[in-house]
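In: Return a 3D structure for these sequence lines:
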Amino acid sequence: MNIYIQIHPKDNVLVALKDLPAGQTIDFNGDSFNLLNNVPAKHKFTITDIAEGGSITMYGVLVGKATAEIPKGGIITTRNLVHDANAFHDQDAAFQWQAPDITRWSGKHFMGYHRKDGQVGTRNYWLVIPMVFCENRNVNVIKTAFEKGLGFAPEEVYNNQVLELVDLYKGGNIEGIKTYRPQAVQNNQHKSSVFPNIDGIKFLVHEGGCGGTRQDAQALCNLLAGYIHHPNVAGATVLSLGCQHAQVSLLQQALNKLNPANDKPLLIYEQQHAPSEFDMLSKAIRETFLALIDANKQERQPAPLSKIVLGLECGGSDGFSGISANPAIGHTSDLIVALGGTTILSEFPELCGVEQELINRCENSAVSDKFIQIMRAYEKQAMAVGSGFYMNPSPGNIKDGLITDAIKSAGAAKKGGTSPVVDVLDYTEYVRKPGLNLLCTPGNDVESTSAEVGSGANIVLFTTGLGTPTGNPIAPVIKLATNSVLAFKMSDIIDINTGSIIEGSKTIEEMGEEILDEVIDIASGKKYTKAELLHQDDFIPWKRGVSL
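Out: Predicted structure coming up:
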């Protein structure tokens, strides 16, 4: 195994692939020097003297400016480096792409749910949605009733543990409580014996719908419309209070734009117009049950791989993210695009510093102009509240080697592979074109994943170097570890280990191909992700405005 890597020939730093002690001799490109500091795995050290104010280059782009002199062999840290990135402008030249070989997948398919509008789902869910937070309790009442009645509820493992602790307490066995160790239970996908073709009923509670700007209410309605229109959804039950900003009429208008045929069942209940809460909930449960009978008639059928819409996401990133997992799913993205499918790259604050590369990959000037406009507007909005993209890295990111936002961004952008950018979508816009799409979202893991699915992703690849349990209510989220230590330590939430790239036993291309095979199996319902088995149903709309 190599002990360091230079990511790009232009880089003036190397990345430690294992913990390296001060004094370690580094032989690189015919030069030999000693490390001046202990360099933990994932962190970077210089291969030349860097003067104060000098530039640090990684992934072939500017990622920071030295705030103090950094001698050759010195570690870069927050004490000697700050964020810096190149400016961006219009496209330099037309982009040429060399697509990967897809012969291996020629004629292959996945088993999916074909919808009337031509989309194909990887799961078959029914949704229950509140238009406003005031209805969250009522949604949870319906959730309890249906999950217990139909067998979708997860096993009450933790409830049983509390009951066992109660028994120990009642018996006066305090020492027994202190040493109590429950037996782990294997998580299983809970299918209903009543409706075997339905993967579950999902409940999208949220804290929006009123009290914010009208723009936020409209964005929420657009996002909810994207979830109802989604190919993994058979239909939806909607609960409204009646007086909120997020009116049912706004939701219906958003749905009409996505699907003018209105051929998906939608059940709407407004509490302020109902005789009583009991009457409304009883009616909603009865009519939803009748709708489930029809939804259960849908069965999986063969679908071309071009019907896969792949979300590309990362969270809890580390210094290996841009070396292993991110470029691996970037290759998977390229394969999907070459097969005629669609991929979505989001988290605009984590594209800071690589804008020009993406601009140059845009299919035409209309696409690149929209990207430039959204990026500049987003940065301006962040600066208006005393922040900026430079503040994006979290303490965990920094601790594990992502010292500046540009370092984080240059690695994060690798999730988008090398294919042309066919479209740029603002938040809640739905995908229209096959190929690589850029979607404006924040860097927040759950807000971004929620948005990718709301824009049509029927499966999501989620890379992590530190470990995060993020999932989604309606789309399978495949969790990929950037390193083997994490994959072993958090095996209960990790689906795929890309640490073999760091260890040198697999190439990025080999790993990307293995990931695609896993995507096909999970899309077909042959396998379920760890997030699905744990019922990790994270959903957070992005609130871009202020509370009023």
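In: Every contact and neighbour count from this point should use C-alpha atoms.
Out: Fine.
In: Give the next helix or strand downstream of the longest strand anywhere in the chain.
Out: For the chain, the longest strand by residue count, based on DSSP state E, is strand 233-240. Sequence-wise, the next helix or strand beyond strand 233-240 is helix 248-258, with elements assigned using DSSP states H and E.
In: Who are the packing partners of that next one?
Out: helix 214-229 (3 or more CA pairs under 8 Å, 6 or more residues apart in numbering; DSSP states H and E).
In: Now do the strands in the stretch 251-400 of the chain.
Out: 266-270, 301-304, 309-314, 342-345 (DSSP state E, counting those that start in this stretch).
In: Just send the ones you listed back as TSV, with distance to Ile520 and mean neighbour count too.
Out: Conversion of the strands of the stretch 251-400 of the chain to TSV gives the following (distance: least, CA to CA, whole Å; neighbours: other CA atoms under 10 Å):
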stretch	distance to Ile520	mean neighbour count
strand 266-270	30	17
strand 301-304	10	16
strand 309-314	11	29
strand 342-345	14	29
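In: nearest to Glu135, of the ones you listed?
Out: Nearest to Glu135, of all the strands of the stretch 251-400 of the chain, is strand 266-270, at 9.7 Å by CA to CA.
In: picking up where we left off before, ok, and what's touching the longest strand of the chain?
Out: 121, 123-132, 135, 139, 227-228, 247-248, 264-271, 284, 288, 291, 295, 474 (CA atoms under 8 Å, 6 or more residues apart in numbering).
In: Next one: Asn140 relative to Val205, how far apart?
Out: Per CA to CA, to the nearest Å, Asn140 is found 8 Å from Val205.
In: Compare those two (neighbour count), which wins?
Out: Set side by side, Asn140 and Val205 show more neighbours around Val205, with 22 against 15, by other CA atoms under 10 Å.
In: Excluding chain neighbours, what is closest to the more buried one?
Out: Leaving out its chain neighbours, the residue that sits closest to Val205 by CA to CA, 6 or more residues apart in numbering is Asn136, at 5.6 Å.
In: Secondary structure class of that neighbour, three-state.
Out: Using DSSP: H, G, I helix; E, B strand; the rest coil, the structure places Asn136 in helix.
In: got JSON lines for the strands of the stretch 251-400 of the chain, with distance to Glu447 too?
Out: Formatted as JSON lines, those follow (distance: least, CA to CA, whole Å):
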{"stretch": "strand 266-270", "distance to Glu447": "25"}
{"stretch": "strand 301-304", "distance to Glu447": "29"}
{"stretch": "strand 309-314", "distance to Glu447": "11"}
{"stretch": "strand 342-345", "distance to Glu447": "13"}
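In: With respect to Ala145, which of those lies nearest?
Out: strand 266-270 (17.2 Å).
In: what comes into contact with the closest one?
Out: Gly235, Ala236, Thr237, Val238, Leu239, Ser240, Leu241, Gly242, Met280, Ala284, Glu287, Thr288.
In: For the closest residue to the second one other than its chain neighbours, give me its contacts.
Out: By the measure of CA to CA, 6+ apart, the closest residue to Ala236 outside its immediate chain neighbours is Leu127, 4.5 Å from it. Residues touching Leu127, when contacts are defined by CA under 8 Å, 6+ apart, comprise Ile201, Lys202, Phe203, Leu204, Ile228, Val233, Gly235, Ala236, Thr237.
In: next up, for comparison:
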Amino acid sequence: MSQKVLRIHRADNVLIALIDLAKDEVIEFMDEYYALQNDIAAKHKFATTDLAVGDEIIMYGVLVGKATQPILKGELIHTHNIKHASNENYKKQKEYEWTAPDVSKWINRTFNGYLRNDGRVGTANYWLFIPTVFCENRNLDYIKDALLQQLGYAPSPKYRKAVSKLITAYTQQNDINSILPETLLHEEDIVISDRMFPNVDGIKFLNHEGGCGGTRQDSETLSKLLAAYADHPNVAGITILSLGCQHLQTDLLLNDIKKRNPSFQKPIYLFEQQAAVSEELMIVEAIQKTFEGLIEANKTVRTPQPISKLCIGVKCGGSDGFSGISANPAVGHTSDLLVALGGQVLLAEFPELFGAEQDLVDRCETYAAAEKFTSLMKSYDAQAKAVGSGFHMNPSPGNINDGLITDAIKSAGAAKKGGTAPVKDVLDYTEPVVKSGLHLVCTPGNDVEATTGKAASGATLILFTTGLGTPTGNVVCPTIKLSSNTSLAIRMPDIIDIDCGGVIRGEKTLEEMGEEILEYCIRVASGEATPKAVQLGQDDFIPWKRGVSL
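Out: So this is what the prediction gives:
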């Protein structure tokens, strides 16, 4: 690597270390020389000029912090000498002009998806089990064990095989501490059953802890979320299990489904335990009816569909100091390509847009969308402040250790996933996307709550960037993992699909990386590639109660 440091924006007064730099090393950049006052680890920053207490720290061309003590030119910028600061007096100031990227090479491209009767297109074909209340989770677990094992959807039995080998060693009085873990994972004797229904990509279960016991508003929000998943383009049919006496009554859920999609025609099989002859009989009847539904769902096949039918959610989690300069802006270029092709992009995580609001507000196509975004952001932050927190307390210890030391720094890099396209609309939690273009979706920054919300608004694929590594996935939306650095891709190949580290080394441009990501999305959407999160069965689902979650 020839370049040791990077300045993201010409107005920035910090430089980012691309490799580990040593104290007293003199760094030359753009005809300027910087004598380092400290060791500067890769992903961290140092000042390009002397700063006094209260001076502004500028990165990505925006205010991201203020000095809490004097900082020398070449000195490490970290939590001990700066604090969060951002522009919080934002409002739409100008009309936005955008030059779309050249998408001529994709104009006639298609992907093989599942066309639904309402015109939307799924990238997968799942059967979905929904409990209206947590009391039915155990029954769902029984059904899950029965169906997945027998129909060929169960995960690899390698861990059960590992336990069997330990049992054998123990019963033969061998020392189990002498067994190397890697020998327990030998899979030469493991046979994975073929799927009985090859056109059904999976049977999914929305176990949750809600539906009763909280506020009625919690149950109403949960109902809208479950309705969104029932209506999802990747879902072919639904089996609902209800206890009977819970807050979230089945009539509420069914009404929310119809409100969301008046033309909804998917099969729904409903079973209520308190009206059943017995629990066992109810479970068996649910299995039998679902089996009938799977036979019908298996008749649906993939057909060529225009790329404009893709809806991609963009997310970052376990971020590091490279996320905002490699993986996130690369995904941002993918987003711009998809928008230019008439597709849909969902950018969420409102606590991680704190400090990047002005750019997003200016990019809103309408003043109504800008005002909705501003209102949602400020009311959300006020909720957090009311309990002694706030968006400024969003970065995790892992973020901070790897260079994201204020929320504004984290947010400015996180917002890059949305590219540069105009913001078509702003969606509240569970609101469905109906227009083409880039949308802002109100969700927490929490990985699973955010991906859960993106899928609820209609994402049929999720691009998830990470610098530290996280196995997060989604129960109905295939989730593609992108690493911001190559060392992570090498260290955790079992969770990473695409390595964006070549951008850091100067081997690929952001545009080249973004095009590569789009090509992989087309393969996944066509069923030609399976993301690692799907292979691992990472079926994450956490409803947001609209309380304080950052």
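In: ok, back up a step: just the buried ones from the contacts of strand 233-240 of the first structure, in ChimeraX syntax?
Out: To isolate the buried members of these in ChimeraX, using 16 or more other CA atoms under 10 Å:
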select :121,123,124,125,126,127,128,129,130,131,132,135,139,227,228,247,248,264,265,266,269,270,271,284,288,291,295,474
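In: looking at it, Ala456 of the second structure is touching Thr430, isn't it?
Out: Yes. The criterion here is CA atoms under 8 Å, and Ala456 of the second structure meets it with Thr430 at 5.2 Å.
In: anything in contact with each of those two?
Out: Leu225, Ala228.
In: wait, isn't the residue nearest to Val205 of the first structure in contact with Phe203?
Out: No. Between Asn136 of the first structure and Phe203 there is no contact under CA under 8 Å: 9.2 Å.
In: Have a look at the two and say which one is more surrounded.
Out: Phe203 (22 against 19).
In: Tell me the counterpart of that one in the second structure.
Out: Aligning on TM-score structural alignment places Phe203 of the first structure opposite Phe205 in the second structure.
In: Help me confirm that that match comes into contact with Leu140.
Out: Yes. With contacts counted by CA under 8 Å, Phe205 of the second structure reaches Leu140, the gap being 7.2 Å.
In: Mean deviation, stretch 279-290 of the second structure versus the first structure?
Out: Superposing on the first structure and averaging over aligned pairs (mean CA distance after the TM-score superposition for the first structure), stretch 279-290 of the second structure comes out at 0.9 Å.
In: Just the buried residues of that stretch, please?
Out: Residues Met282, Ile283, Ala286, Ile287, Thr290 are the ones in stretch 279-290 of the second structure that count as buried (16+ other CA under 10 Å).
In: Tell me the one of those nearest Glu75 of the second structure?
Out: Glu75 of the second structure has its nearest neighbour among these in Thr290, at 63.5 Å by CA to CA.
In: Quick one: residues contacting the closest one.
Out: Thr239, Tyr269.
In: what lines up against it once you look at the first structure?
Out: Match for Thr290 of the second structure (TM-score structural alignment): Thr288.
In: ditto for Ile167 of the second structure
Out: By TM-score structural alignment, Ile167 of the second structure lines up with Val166.
In: circling back to that earlier point, please determine how far the match of Thr290 of the second structure is located from Ala234 of the first structure.
Out: Distance from Thr288 of the first structure to Ala234 of the first structure, by CA to CA: 12 Å.
In: same question, Asn188 of the first structure
Out: Asn188 of the first structure is 23 Å from Ala234 of the first structure, by CA to CA.
In: neighbour-wise, which of the two wins?
Out: Ala234 (26 against 14).
In: What's that one aligned with over in the second structure?
Out: Per TM-score structural alignment, Ala234 of the first structure is aligned with Ala236.
In: Tell me the spacing between its match and Arg116 of the second structure.
Out: 8 Å.
In: Please apply the same query to Leu253 of the second structure.
Out: For Leu253 of the second structure, the distance to Arg116 of the second structure - CA to CA - is 21 Å.
In: So if I had to pick from the two, which one is more boxed in?
Out: Higher neighbour count among Leu253 of the second structure and Arg116: Leu253, with 23 against 18, using other CA under 10 Å.
In: Disregarding flanking residues, what is the spatial nearest neighbour of that one?
Out: Ser223 (5.2 Å).
In: repeat for Met280 of the first structure
Out: Ala274 (5.9 Å).
In: Looking at the second structure, name the residue matched to that neighbour.
Out: Per TM-score structural alignment, Ala274 of the first structure is aligned with Ala276.
In: do the same with Lys148 of the first structure
Out: In the second structure, Lys148 of the first structure lines up with Gln149, judged by TM-score structural alignment.
In: Repeat that for Trp542 of the first structure.
Out: That one, Trp542 of the first structure, aligns with Trp544 by TM-score structural alignment.
In: Spell out the secondary structure type for Thr168 of the second structure.
Out: Once three-state DSSP is applied, Thr168 of the second structure turns out helix.
In: That one and Ala162 of the second structure, how far apart?
Out: Thr168 of the second structure is 10 Å from Ala162 of the second structure, by CA to CA.
In: Going by how many neighbours each has, rank those two and give me the top one.
Out: Ala162 (18 against 13).
In: gap between the more buried one and Pro181 of the second structure?
Out: Counting by CA to CA - Ala162 of the second structure and Pro181 of the second structure are separated by 9 Å.
In: just His80 of the second structure next, same as before
Out: Taken as CA to CA, the span from His80 of the second structure to Pro181 of the second structure is 42 Å.
In: How about Thr420 of the second structure?
Out: 47 Å.
In: Who has more neighbours out of those two?
Out: Taking neighbours as other CA under 10 Å, Thr420 of the second structure and Pro181 compare with Thr420 leading, 22 against 11.
In: The more buried one touches Trp98, doesn't it?
Out: Yes. In this structure, Thr420 of the second structure is within contact of Trp98 by CA under 8 Å, at 7.4 Å.
In: what residue of the second structure takes the place of Cys352 of the first structure?
Out: So Cys352 of the first structure corresponds to Phe354, using TM-score structural alignment.
In: what residues are up against that match?
Out: Neighbours of Phe354 of the second structure in contact, by CA under 8 Å, 6+ apart: Ser86, Phe391, His392, Asp407, Ala408, Ser411.
In: please redo it, this time with the cut-off set to 10 Å
Out: Applying CA atoms under 10 Å, 6 or more residues apart in numbering to Phe354 of the second structure gives the contacts 64, 85-88, 377-378, 381, 391-392, 394, 407-412, 414-415.
In: For it, give its distance to Glu220 of the second structure.
Out: 28 Å.
In: just to revisit the earlier point, so the match of Trp542 of the first structure sits right up against Asp218, yeah?
Out: Yes. Under the criterion of CA atoms under 10 Å, Trp544 of the second structure makes contact with Asp218 at 8.7 Å.
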